[in-house]
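[1] Okay, predicted coordinates and the sequence, questions at the end:
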Amino acid sequence: MAVANQETDGRRLRGERTRAAVLDTAVELASTDGLDGLTLGRLAGRLGVSKSGLFTHWPDKESLQLAVVERAREQWAERVVRPALDGRGGVRALWALHERRLAFYAEGVLPGGCFFLTAQAEFDDRPGPVQDRLRAQLQEWGGLMTSLAQDAVRAGELSPGTSPGLLAYELDALGQAAVTRSRLLDRQAVFAHARNAVLLRLRGLCTDPGLLPDS
């Protein structure tokens, strides 16, 4: 019985690894070609696996698209959110989120820069489950930044008149601008502007500038 359980666990682990590899590749492809550009055949060819084997995970295109959105969300949490929030809160967490976000883009983790910007532009006028999931992710991201800004106001780190929702919107907009501009203009200059713009904005609102870098 123990051997059978080990074999079952081994197959499950291999299946999970295969699924993760497929979804990571799918996120990369979708960051440039969009979710509609994904096919099981293309993924199978890219990974050197059986197309029929992928059908056991995703029986249709929409189920694959939804899984890719979720994997992109997990990737963002792993590489941006969790490192930024590790031991931080309030204004320092807001700044760390922006720094980690810019690093994610600058390091070229995804060939298209940002999966979510590509997907949102593709599905912004296409109602359905995929649009709903993308909207939920956008709301979750904005809600996180708004909550951190609210915490910073309550802690006295940001001026009392600060609007948490507006600040979150501004920070996100500056992060988004860095993606498209860095692909068309001088990358170093764009990322420097994106960093300095947010730093100046936060320092202008922060009651204790020592919580933030000087430059």
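    Happy to help now that I have it.

[2] Please make it C-alpha for all contacts and neighbour counts, starting now.
    Noted.

[3] Contacts only, for the residue lying closest to Ala106 once chain neighbours are set aside.
    Nearest in space to Ala106, with sequence neighbours left out and distances taken as C-alpha to C-alpha, 6 or more residues apart in numbering, is Phe191 at 7.6 Å. Phe191 makes contact with 102, 106, 178, 182 under the criterion C-alpha atoms under 8 Å, 6 or more residues apart in numbering.

[4] A helix includes the first one, no?
    This points to Leu102. Yes - counting by DSSP: H, G, I helix; E, B strand; the rest coil, Leu102 falls inside a helix.

[5] try this one side by side with the last:
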Amino acid sequence: MSKGQATKLAILDEAVGIASRIGFNALTIGQLAEQTGMSKSGLFAHFKSKEALQLETLERGRERFTDIVIRPTLATPRGVQRVRAMLDHWLVWETQALEGGCVFVTGSIEFDDQPGALHDALVRNQSDWAETIQVVVRTGIAEGDFRADLDVEQFGFSLQGLIYAFHHLSRLLQDPKAEEKLRAGFENLLADAAA
């Protein structure tokens, strides 16, 4: 990796952190310049526009999500163990990797009803995440850990619901029992799916 590429990745990592804390709409080249100590003109040379910055920040978030959640999950043995690992790694992403929590939850709230390139990129990311959950659950069925007639889409929907509820409880409501409630809901979901 060249020095320029390494610099850009460091800038984008800072941008992901900002978007996590205050959202994509508030992420500006000026604010990023202030956070990184770089000049606005230097950053403008990298991104050209606020939308380009937002899109590249989202893509960098996707890369980091893949490194923190997806790859470690897929390295875990197939079946219920992998499904458990998926939630555990997502919790690392939500509670440790980013100060403001999942950047995709933040972006989804901001852009759910705003057409445009960032909306479309978020839809692709969230659709890919939903598909990843379903693939992991299908391997659990193939391994015999989950019942053969399990509605995989419903399982994924329910898990996503738990994830969003956790984000809401822990971030907005500061509920000290948020993780306990998430894990209890998850165990109920697994019990219902068990072979």
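    Noted; the coordinates are in hand. Because the structure is a prediction, the values reported are computed rather than measured.

[6] Give me the TM-score for this pair.
    In this superposition the chains share a TM-score of 0.93, using TM-score structural alignment, normalised by the length of structure 2; 195 aligned residues with a C-alpha RMSD of 1.6 Å.

[7] before we move on, which element is the residue nearest to Ala106 of structure 1 in?
    Here Phe191 of structure 1 sits within helix 187-205, counting by DSSP states H and E.

[8] mind listing what's buried in that helix?
    For helix 187-205 of structure 1, the neighbour count (16 or more other C-alpha atoms under 10 Å) marks 190-191, 194-195, 198-199, 202-203, 205 as buried.

[9] Ser108 of structure 2 matches what in structure 1?
    Aligned against structure 1 by TM-score structural alignment, Ser108 of structure 2 finds its counterpart in Gln120.

[10] Next secondary structure after the one helix or strand its match maps to?
    Per DSSP H and E, Gln120 of structure 1 falls inside helix 115-123. Once helix 115-123 of structure 1 ends, the next helix or strand along the chain (criterion: DSSP H and E) is helix 129-154.

[11] for structure 1, what's the longest helix?
    Using DSSP state H, we find that the single longest helix of structure 1 is helix 2-33.

[12] sorry, back to before: okay, the match of Ser108 of structure 2 and Leu134 of structure 1: tell me how far apart.
    Distance from Gln120 of structure 1 to Leu134 of structure 1, counting by C-alpha to C-alpha, to the nearest Å: 7 Å.

[13] Please say which of these two ends up with more neighbours.
    Leu134 (21 against 17; other C-alpha atoms under 10 Å).

[14] ok, the aligned partner of the more buried one in structure 2 - contacts?
    Alignment note: Leu134 of structure 1 maps to Leu122 in structure 2; criterion TM-score structural alignment. Residues counted as contacts of Leu122 of structure 2 (C-alpha under 8 Å, 6+ apart) are 58, 104, 107-108.

[15] Tabulate those (JSON lines), appending distance to Ser127 of structure 2.
    Below are those laid out as JSON lines (distance: C-alpha to C-alpha, whole Å):
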{"residue": "Leu58", "distance to Ser127 of structure 2": "14"}
{"residue": "Phe104", "distance to Ser127 of structure 2": "11"}
{"residue": "Gly107", "distance to Ser127 of structure 2": "14"}
{"residue": "Ser108", "distance to Ser127 of structure 2": "12"}
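
[16] got a winner among these for most neighbours?
    In the contacts of Leu122 of structure 2, the most neighbours by other C-alpha under 10 Å go to Leu58, 24 neighbours.

[17] Need the counterpart of that one in structure 1.
    Aligned partner of Leu58 of structure 2 by TM-score structural alignment: Val69.
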